[in-house]
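Undergrad: Pasting a predicted model and its sequence here:
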Amino acid sequence: MTPSAARPRVLTLGETMALMRTEGIGSLAHAHHLALGIGGAESNLAIGLARAGIDVTWVSRVGADALGERVLREVRAEGVDVRAAVDPDAPTGLMIKAKPTSATTTVQYFRAGSAASRMSSADVPDELLAAASLLHVGGVTTLLSPGAAATVEDAVRRARAAGVAVSFDVNHRPSLAPPGGVREVYTRLAAGADVVFGGLEELALIAPEGTDPEDPEALLRALDAHLESLSPDDAGTGGRELVAKLGGDGAASLVDGHLTRHDGFTVPVVDTVGAGDAFVAGYLAARLTGADPAERLLRGNAHGALLCMSPGDWESAPRPADLQRFLDPDGDPVSR
């Protein structure tokens, strides 16, 4: 897909929850204080894109409660166009994050029956899709409820019909569903997408059985051939891009049959939750502004690295000046 000459706009949909996290290291059972914020894959992405200068609309539902008010206020404050219905009959979801040790993080979800699990296609009107350059969806939204899964699949179908590019991040949550139960829906979404993101284990969920999940190139090429054989006639707006998120080892992409790799950045890690969303935001921002595959990976890796360097799922998502300072090897770490 060639980015539109007009200013690109991304449309995304998914749940954002209130986020409670421990402020120190140790078991949640012994924590005395919790910091309150918000977090959710698609709003993390939306904020990252907005800070990178991309117009973005986020669609969701929240409860008629104080936590829902906080979610809407925080996301709007970051320059995101918020289209979220307030549901009087269901609560805003909640996640609790703790660091039992300096090297581990645990995340617990309380989102069954949440307002966002009641999303429907009516929450994604045709005019929002028609105004978008790209629709981004994630696998985690399909795990909220059958209705949410149907909403995501319908949005992808309508986007394809309208000639809108589609981005899909597998973004699997094992605590919400076993891997074996998601292969079919993830594969359908990937087959209808222009850009597919995932970690190696996530991409292996939709690759042909027997594909080596430890070999990024073999995995991407096998997955590309597999998805091509499954793609509906109206899928996509050009050649498919497959992107493997490799954590500290960087990332790799397969674009038009060409493999590109970019090493990760060595940074002091405080919290890795949200880094994958930041990577996708950086990659898509670069893609939408015409960058080549190597530059897309570079910016994705940089966004992810910066996110790892402070607590919170989105708070350290970079603005252009932050990114420039990070990528300048001779820059002064003190901003005066």
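TA: Arrived safely.
Undergrad: contacts and neighbour counts: CA atoms only from here.
TA: Fine.
Undergrad: tell me the helices in the stretch 101-250 of the chain, going along the chain?
TA: 126-130, 139-142, 146-161, 183-191, 200-204, 216-230 (DSSP state H, counting those that start in this stretch).
Undergrad: Deepest-packed of the ones you listed, please.
TA: Of those, the one with the most neighbours on average (mean count of other CA atoms under 10 Å) is helix 139-142, at a mean of 24.
Undergrad: Tell me the gap between it and the middle of its chain.
TA: 10 Å (CA atoms, centre = their mean, to the nearest Å).
Undergrad: Same question for stretch 115-124.
TA: 18 Å.
Undergrad: Tell me which residues of that stretch come out buried.
TA: Neighbour counts using 16 or more other CA atoms under 10 Å place 115-120, 123-124 of stretch 115-124 among the buried residues.
Undergrad: circling back to that earlier point, tabulate the helices of the stretch 101-250 of the chain (CSV), appending distance to V107.
TA: What follows is these, written out as CSV (distance: least, CA to CA, whole Å):
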stretch, distance to V107
helix 126-130, 32
helix 139-142, 14
helix 146-161, 21
helix 183-191, 22
helix 200-204, 18
helix 216-230, 27
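Undergrad: Those helices: which one's closest to A177?
TA: Closest to A177 of those is helix 139-142 (CA to CA; 9.3 Å).
Undergrad: Are we agreed that L284 is in a strand?
TA: No - per DSSP: H, G, I helix; E, B strand; the rest coil, L284 lies outside any strand segment and is helix.
Undergrad: looking at the helices of the stretch 101-250 of the chain, which is closest to Y109?
TA: Of those, nearest to Y109 by CA to CA is helix 139-142, at 11.9 Å.
Undergrad: Going by contacts, tell me the helices and strands next to the closest one.
TA: helix 146-161 (3 or more CA pairs under 8 Å, 6 or more residues apart in numbering; DSSP states H and E).
Undergrad: Against L67, how distant is T22?
TA: T22 sits 18 Å away from L67, going by CA to CA, to the nearest Å.
Undergrad: I meant to write A161 there.
TA: 36 Å.
Undergrad: before we move on, what about R188?
TA: R188 sits 34 Å away from L67, going by CA to CA.
Undergrad: swap in A31?
TA: 21 Å.
Undergrad: out of these two, which sits in the busier spot?
TA: Neighbour comparison, A31 and L67: the larger count goes to L67, with 21 against 14 (by other CA atoms under 10 Å).
Undergrad: Count the residues that sit near T104.
TA: A total of 12 residues lie near T104 under the criterion other CA under 10 Å.
Undergrad: show me where the stretch 51-200 of the chain has strands.
TA: Secondary structure of the stretch 51-200 of the chain (DSSP state E, counting those that start in this stretch): strands at 55-63, 81-87, 94-101, 104-110, 134-138, 165-169, 195-199.
Undergrad: One more to weigh against that first structure:
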Amino acid sequence: MDTDGIEVFTFGETMLSLRGSGPLRLGGTMDVSVAGAESNVAIGLARLGHSVRWAGAVGEDEAGELVLRTLRAEGVDVGGASRDEGGAPTGLMLSEPRLPEPTRVHYHRAGSAGSRLKACSLERAFTAAPPRVLHLTGITPALSRSARSAATMALRLAAEHSALVCLDVNFRSRLWSCEEAAAVLREWAPSVDVLIASDDELPLCLPPDAPADPAVQAKELLALGVGEVVVKLGAAGATAHTEDGSSLHAPARPVRAVDTVGAGDAFVAGYLSAFLDGLGTAARLDRAVTTGAFAVASRGDWEGAPTRAELSLLAATAGTVLR
């Protein structure tokens, strides 16, 4: 782990996660854990040997204690975390398998402590140890006005401290509409150094009249000032579009998919890890599809994230293609 400071700063809501063994209406057993896109990335990076600080608010309850305990146990700095003193609870996520692969997810997060994250708390957490990278997702600004203000402030702080900004669009239709998301993400795009999105999320970051071709959309984002655009394509792998006009594609690692939840977060962790190691685009994609493969081959949101020593367990099965 880097001993000279925090490499990555991220923030958002992490919830208590209950995973059922079958349909919830039938009862049965449940596995207890925690889950949140940003903390999933934080854990993934920590397992790969990087110093990461997570900021967020949890309730003054046992679920909040579990969130903080889990992150600490995984080597994530939670010095920026706070406990809501107003009685708001830690959010809850319920998951139930319905078919061999699809999992149905139910959220109980309205009015949660995590949605009440304040800009002043975030500023203290950020400036206490300015990072090399700020990692944002499109989930946090959708939670509440105060969370959106905190995210906007984080972008300003990143600019003031010359931190690279990574944005994973991570659109959640249950939290806000396409129109609401687009109004925020289009404003943020010029401040983003690395934008990561699935191909159907790219239009949210562009004007309404943008062309439908993802490759052209990526070029338009680069023209707006985004430093690099990484398009996640699920089982088809991922493609990175860079400032010099080139694109690189990496096929997905062939593994037996057990649970796709958290795969995108694992991908982001792998990509940022390789960036922090000073590797080029091809190597960043290679590590990202590798960490993503570990995630889909394991159950849980973050439990399958590999350590650095485990990366070699999935030997490269196909080369990165220059386009």
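TA: All right, it came through fine. This is a predicted model, so every value here is computed, not measured.
Undergrad: ok so, going back, so which of the helices of the stretch 101-250 of the first structure gets nearest S102 of the first structure?
TA: Shortest distance between S102 of the first structure and the helices of the stretch 101-250 of the first structure, using CA to CA, is found for helix 200-204: 23.9 Å.
Undergrad: mean deviation of that closest one from the second structure?
TA: Compared with the second structure after the fit, helix 200-204 of the first structure shows a mean deviation of 1.2 Å (mean CA distance after the TM-score superposition for the first structure).
Undergrad: who touches that helix?
TA: Contact with helix 200-204 of the first structure is made by 170-172, 197, 211-214, 216, 219, 223, 244-246, as judged by CA atoms under 8 Å, 6 or more residues apart in numbering.
Undergrad: if you set the cut-off to 10 Å instead, what comes out?
TA: Where contact means CA atoms under 10 Å, 6 or more residues apart in numbering, the residues beyond helix 200-204 of the first structure that reach it are 139, 169-173, 179, 183, 186-187, 190, 196-198, 207, 210-216, 219-220, 222-223, 242-247.
Undergrad: any idea how far L19 of the first structure is from the counterpart of L71 of the second structure in the first structure?
TA: Aligning on TM-score structural alignment places L71 of the second structure opposite V75 in the first structure. Distance, V75 of the first structure to L19 of the first structure, by CA to CA: 13 Å.
Undergrad: so who does the residue nearest the centre of the first structure touch?
TA: Geometric centre of the first structure, nearest residue: D277, 3.9 Å, by CA atoms, centre = their mean. By CA under 10 Å, 6+ apart, D277 of the first structure lies in contact with 40-48, 169, 171, 283, 300, 303-304, 307, 313-314, 317.
Undergrad: tilt between the helix or strand hosting it and strand 165-169?
TA: Under the criterion of DSSP states H and E, D277 of the first structure resides in helix 275-288. Put simply, helix 275-288 of the first structure runs at 160 degrees to strand 165-169, going by axes from the mean of the first three to the mean of the last three CA atoms, to 10 degrees.
Undergrad: average gap between the helix or strand immediately after helix 275-288 of the first structure in the chain and the second structure?
TA: Per DSSP H and E, the first helix or strand lying C-terminal to helix 275-288 of the first structure is helix 293-308. Mean deviation of helix 293-308 of the first structure relative to the second structure after superposition (mean CA distance after the TM-score superposition for the first structure): 0.6 Å.
Undergrad: so helix 293-308 of the first structure matches what in the second structure?
TA: Aligned using TM-score structural alignment, helix 293-308 of the first structure spans residues 281-296 in the second structure.
Undergrad: Kindly report the same for stretch 93-104 of the first structure.
TA: Using TM-score structural alignment, stretch 93-104 of the first structure pairs with 91-102 in the second structure.
Undergrad: and the matching stretch, how far out from the chain's middle?
TA: Taking the mean of its C-alpha atoms, stretch 91-102 of the second structure sits 19 Å from the chain's own mean (CA atoms, centre = their mean).
Undergrad: can you check stretch 100-116 of the first structure too?
TA: Centroid separation between stretch 100-116 of the first structure and its chain, computed with CA atoms, centre = their mean, is 16 Å.
Undergrad: distance between the ends of it?
TA: Taking CA to CA, the first and last residues of stretch 100-116 of the first structure lie 29 Å apart.
Undergrad: Name the residues of that stretch that are buried.
TA: Judged by neighbour count (16+ other CA under 10 Å), stretch 100-116 of the first structure contains these buried residues: 100, 111, 114-116.
Undergrad: Quick check: the two most widely separated of these?
TA: Between any two of these, the greatest separation by CA to CA is 29.8 Å, found for P100 and A115.
Undergrad: quick one: what's aligned to I43 of the second structure in the first structure?
TA: By TM-score structural alignment, I43 of the second structure lines up with I47.
Undergrad: in the helix or strand encompassing that match, what counts as buried?
TA: Taking DSSP H and E as the criterion, I47 of the first structure maps to helix 41-51. For helix 41-51 of the first structure, burial by neighbour count (16+ other CA under 10 Å) applies to 41-51.
Undergrad: cool, and stretch 224-231 of the second structure?
TA: Neighbour counts using 16+ other CA under 10 Å place 226-231 of stretch 224-231 of the second structure among the buried residues.
Undergrad: So which of those are in strands?
TA: In strands, defined here by DSSP state E, the members of these are 228-231.
Undergrad: sorry, back to before: alignment lookup: the residue nearest to the centre of the first structure to the second structure.
TA: Match for D277 of the first structure (TM-score structural alignment): D265.
Undergrad: Quick check: which element contains A35 of the first structure?
TA: Element membership for A35 of the first structure, per DSSP H and E: strand 34-39.
Undergrad: by contact count, what packs against that strand?
TA: Contact partners of strand 34-39 of the first structure among helices and strands, from 3 or more CA pairs under 10 Å, 6 or more residues apart in numbering; DSSP states H and E: strand 17-25, helix 66-77, strand 94-101.
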